[in-house]
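J.: sequence-free structure coming up:
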C-alpha cells in the first residue's frame, strides 16, 4: 500500500527510482503508482494523457515494443523499430478515463526487447537492450467531479470513503459500544486496515466508548443484535434469522412515469415531452444477502 498524499514515483522491480529510470532485459517492467480521489466521475468521453520522454538503444529487432497497461489492462503498444535507436520526447498516449478507478491505480510500462541478431549457433548479445524513461514524464488526469452511490462497501474497503476525510483520520470516530475484548479487537483491526489504506497512522481519529462525535463520520462497533434501535434503523441492512436484505441506494432505478388514457392522449403526451421534462419515479430493488457458510453449504451439496 502507499499513501494517497505521497508523490507518485516511477519504480522498477528492485525499487530503483531516480531522474531517469533504466529498464534492461533483466528489469522487466517500470511502474507508476498514483492515487485517484474516491467517488471519481468523469463527464463525457475524456482521457488521461500520458506524456513519455524516453530513449532506447540500437540493434533492436523490429518487433521490439513497449506495452502500456493501466491496472493490469492493456492500453497501447509503442514500437521501438529504429535500427540506430532513438530519443523520443513528449510521446503522447491517451488513456480512457474509464480505465481509472477510485483509490490506488498503477500504470505499468512493460518492455519487450529483442536483439536484432538471433538464430542457431549465433551469439545472442543482449547488452544493448537498454531503455530509459526519464523522470520528467507526466500523467495528466482529466477534470473530475465526485459522485458516489452509497452504500458501497467495495469502495469503502478500497479507499476508506467516506470514513477517511483526510489521511490522519481527523473526521473519523470509532464508537465501541460493547466493552468486550472482541469488540475492542474489532475496532483496532478496523482502524489498522483504514491506516493501511491511508498510508499513515490515524492519530487524529477518535476511539472509545464515548468519543467526540462532532463533525465526524461515526463507525459504531457492536454485535448487530445488541445495537440500539436508532443506528440499526439508519443502517442499510435488514438482518434477521429468516432472511436478510440490503437496501442499496445504487440499485435504485429511474422508471419513466406511466401515461394513461387513449392512444391519442399518448401522442399528445409525447409531443408535450419535447417541451417539458418528464417526471420520473424511483423503484426500489431488494437484494438477498448470503453469508459465507450458506454459500459453502450450497457448493458442498453440488459435489459428486
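T.: Perfect, I can see it now. What you see is a predicted model; the values in this text were computed from it and never measured. Numbers count the residues shown, from 1 in each chain.
J.: Could you use CA atoms for every contact and neighbour count after this?
T.: Will do.
J.: show me the contacts for residue 7.
T.: residue 34 (CA atoms under 8 Å, 6 or more residues apart in numbering).
J.: helix/strand/coil for it?
T.: Put simply, residue 7 is coil when judged by DSSP: H, G, I helix; E, B strand; the rest coil.
J.: Now do it against residue 197, distance only.
T.: Counting by CA to CA, to the nearest Å, the gap from residue 7 to residue 197 is 15 Å.
J.: for residue 180, same thing?
T.: Between residue 180 and residue 197 the computed distance is 26 Å (CA to CA).
J.: can you check residue 288 too?
T.: Counting by CA to CA, the gap from residue 288 to residue 197 is 29 Å.
J.: let's bring in a second model and compare:
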C-alpha cells in the first residue's frame, strides 16, 4: 500500500472510530448499556405498541402532527393552533387522551388565562393557564365518539389577559408556550377483522392510527433475482405513495414464514404463480399466457391485516399486476380478486401524483392549489402559496418572477397597513394599502428576484398587516371592519431558466430526490451489492422514500445486481464487504480534511470497519462523465437495512447535505461532509456561464480585465509613438 493510500485509510479509520467509540474517560462497566448520545433527548416519533393480545396503543407527539418545528407559541389576547391526525378504518378506538405540557406568561397570573380544546370542532375541555416559573402538565380524557375514521383536527384556542381593565391585545405579556415534544395524543384501540375489496385500497392502505405501519414483502423462495428486486420496489412504492406522508417499516418475508414472522404486518406477495406457490388462491388457475392476477384477503398471520397478491404465470403478467396495483386511477373492481388480460393490462409509465411546475410559464393560484382566501376581523394574518420547482432549474441573473395579484381590502385602515411578501422565509417586497375608503385591486403587478426561489419546495407567504385608528389606553378597539381578500385568479409568471445543476449535492437529493425521481425521460439504475433479502429490503426502503416525494413509481428504472456502471445515474446499495472492490476512485471519504475527495477509496475501504454507522456518499462515475453514482453502505446486511430505515426518517433525511453522510439510529449522530470537487450537469446560456465564472473567481475576472486594459494601453501607446515619428519626419 502506497503512502497516500495508507494515510487515507488511517484517516478514515480515525473518522469512523470517532463516531462509534466513547472517550476512554467515560468507559462504563461491561454490563451497562452506554449510549454516547444519551445527553440528547430522544427524537419525537409516532409509535405503536401492543398492550396485550389484540389491544394496541398509539403515541402521537404533537411535534409529529404539525409541519412547523419547535413549540407552539400562542400570542395575543386570542390565538389558535390547529393540527391533525388520522385514524385508519381498521382501528376501533377504546380510549383516548390528550396530555398537554404548557406554560403562560407570568404577567397573566391574576387574570385567569385559559386554553380551550376542541377535536373536530367539538369542545372537549378547557385548561387554566399555568403562570408559575415552570410548565405544568394536564391530562384531558377524550370521548372515543369525538374521533372519526379519517382526518381528525385538534384545536387549541388561547384566551389570554393580563388585566380586566384596559388591555393591549398585542401586549408582550400575552403568550403561551406548548411543548410539542412532551405533549401528545394517546389512542388505545383494537383492530377490526379485515374486510375489504380491491376498490377499497384507497381507504384501507392509509397512514395513521391502525394504518399500515409494518409492510412485509414476499417475493418467493430462493435467491433474489433482478425481477424480484424490481417488483418488490414497485410494490413498496405502490403502498407508500398511498400513505402520502409516512413510510411503513419494510421487511422481507419468505412464503413459509408468514405464520411466524408476519404477525402485525400487512403483506404484499409479488411474483409468478410458481414462485409464490400455495399463497396464490386456486382461482388463479384460470390464468393463461401473460394474464395478471390481483387479489386482496385477510393475512394468514393476522386476520386484522391484509395480504395483497400480485401475480401471473409469466414475468409480463406479474409486471401488469404490479402496475395495476400502483396506479391510483386504475379501475379496480369491488371484489377481492381481479384477472387482467389483453388490453386491460396497464402499460407505460405510472403517472406521478405531483410534478414540479416549469419555468417560462404562467400559473394561476388555483392551479397551484390556493383557493380564494379571506381575512376578516384580524389585524394580521398570512396567506401561503406552495409549489415545487425542478431540481436542475437555474434562473438567470437579474431575472424576476412576476405576481399579478387580484385582491381587495376594507375601509378605515391607517396608511401604514401593508402586505409583506416573504419568499422561503426571507422578506422580498411590500404592498402598501393606502386608500382609507378601501379598494379592489385587479392585476396588481409586483416582481420578486428569482434568486429568492430555489430548486425543490418553495413557499411564498403574503403576510397581511392591517392597522386601525385608536386613541387612548381605554379606547374601544373594534376590528370587525378589517378585511383582506386574495383571489385565486391571481397569477405567477416565471421567466425562462436553464437546466443546470452542480453535483454531488445530498441536500438536493433529500429535497427533490434528484436525479432518482422517475419524472424525467432519462432513466437511471439501481444496483444491489448482493442477493441477500436484507439488502433487497434496504433497496425497497430507499425506493419507497424517493418515490413518495412526487408520487412516482420506478417503472422505467434498471434494477439489478452486480457493480457494473453504465451510462446512467446509478444508486448502489450494499454492505461494505460487497462493495469493497467496487468503490470508484472518484468517490472517497476523508476524515482529516473534512471533505469528500478523490483518492484510493476502493483499496482502503476493505480495511475499515463501519461499526454501527451507515454511510451515504456521492461522486462522479469514473467511466461516464456527467453521471452521478450514489452509494449507501453499512457493515452487515442487518445493519444495512437498519441504517436504511433510520435514514429515510424525517429526522435524519432532513439533515443530508454535501457529498457524504454518516449516521446511526439517533438523529443527533448525523455527520455530513462537503465535496472538495463538483461536476456540472446540464446546459447554461454562455453569457450566464461567463457571469457565473466571474462570480466564482473574481480575481481571475479582475486580472482578465486588467490584461485587456494593459493590452489596449500598449496598442494606443504604439499608435501614438508612430504618429509622433511621422510628424517629426514631416
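T.: That came through fine. Quick caveat: nothing in here was measured; it's all calculated off a predicted structure.
J.: After superposing, what score do the chains get?
T.: Once superposed, chain against chain, the TM-score is 0.69 (TM-score structural alignment, normalised by the length of the first structure); 259 aligned residues with a CA RMSD of 4.0 Å.
J.: can you map out the helices along the first structure?
T.: 153-159, 181-198, 229-234, 263-273, 292-301 (DSSP state H).
J.: no wait, the stretch 601-730 of the second structure
T.: 601-604, 637-647, 650-653, 686-696, 698-729 (DSSP state H, counting those that start in this stretch).
J.: To residue 614 of the second structure, which of those helices lies closest?
T.: Ranking the helices of the stretch 601-730 of the second structure by proximity to residue 614 of the second structure (CA to CA) places helix 637-647 first, at 5.3 Å.
J.: what's the matching range in the first structure for the closest one?
T.: With TM-score structural alignment applied, helix 637-647 of the second structure matches no range in the first structure.
J.: Can you check what angle separates that helix from helix 533-550?
T.: Helix 637-647 of the second structure runs at 20 degrees relative to helix 533-550, counting by axes from the mean of the first three to the mean of the last three CA atoms, to 10 degrees.
J.: picking up where we left off before, give me the more crowded residue out of residue 180 and residue 197 of the first structure.
T.: residue 197 (22 against 10; other CA atoms under 10 Å).
J.: The more buried one maps to what in the second structure?
T.: Counting by TM-score structural alignment, residue 197 of the first structure lines up with residue 549 in the second structure.
J.: residues in contact with that match?
T.: So residue 549 of the second structure contacts 512-513, 517 (CA under 8 Å, 6+ apart).
J.: just to revisit the earlier point, now tabulate the helices of the stretch 601-730 of the second structure in a markdown table and tack on mean neighbour count and distance to residue 414 of the second structure.
T.: A markdown table is the format used below for the helices of the stretch 601-730 of the second structure (neighbours: other CA atoms under 10 Å; distance: least, CA to CA, whole Å):
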| stretch | mean neighbour count | distance to residue 414 of the second structure |
| --- | --- | --- |
| helix 601-604 | 21 | 66 |
| helix 637-647 | 23 | 51 |
| helix 650-653 | 18 | 44 |
| helix 686-696 | 13 | 44 |
| helix 698-729 | 11 | 47 |
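J.: right, so of those helices, which gets closest to residue 409 of the second structure?
T.: helix 650-653 (39.7 Å).
J.: May I see the helices of the stretch 601-730 of the second structure arranged in a markdown table, with distance to residue 537 of the second structure as well?
T.: Putting the helices of the stretch 601-730 of the second structure into a markdown table (distance: least, CA to CA, whole Å) gives the following:
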| stretch | distance to residue 537 of the second structure |
| --- | --- |
| helix 601-604 | 25 |
| helix 637-647 | 7 |
| helix 650-653 | 18 |
| helix 686-696 | 43 |
| helix 698-729 | 49 |
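J.: And those: which comes nearest residue 324 of the second structure?
T.: Relative to residue 324 of the second structure, the nearest member of those by CA to CA is helix 637-647, separated by 26.7 Å.
J.: okay if I get the helices of the first structure as JSON lines plus distance to residue 28 of the first structure?
T.: Formatted as JSON lines, these follow (distance: least, CA to CA, whole Å):
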{"stretch": "helix 153-159", "distance to residue 28 of the first structure": "28"}
{"stretch": "helix 181-198", "distance to residue 28 of the first structure": "27"}
{"stretch": "helix 229-234", "distance to residue 28 of the first structure": "51"}
{"stretch": "helix 263-273", "distance to residue 28 of the first structure": "58"}
{"stretch": "helix 292-301", "distance to residue 28 of the first structure": "39"}
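J.: Out of those helices, which gets nearest to residue 104 of the first structure?
T.: Short answer: helix 153-159, nearest of these by CA to CA, at 7.8 Å.
J.: residue boundaries of the strands in the stretch 101-250 of the first structure?
T.: Remark: strands assigned in the stretch 101-250 of the first structure by DSSP state E, counting those that start in this stretch are 103-112, 130-134, 138-140, 145-146, 172-176, 206-208, 217-221, 237-238, 245-246.
J.: Make CSV from those strands and add distance to residue 35 of the first structure and mean neighbour count to it.
T.: Below are the strands of the stretch 101-250 of the first structure laid out as CSV (distance: least, CA to CA, whole Å; neighbours: other CA atoms under 10 Å):
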stretch, distance to residue 35 of the first structure, mean neighbour count
strand 103-112, 5, 20
strand 130-134, 21, 20
strand 138-140, 12, 15
strand 145-146, 14, 12
strand 172-176, 20, 24
strand 206-208, 25, 18
strand 217-221, 22, 17
strand 237-238, 30, 14
strand 245-246, 30, 16
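J.: Out of those, flag the one nearest residue 28 of the first structure.
T.: Of all those, it is strand 103-112 that lies closest to residue 28 of the first structure, at 6.4 Å by CA to CA.
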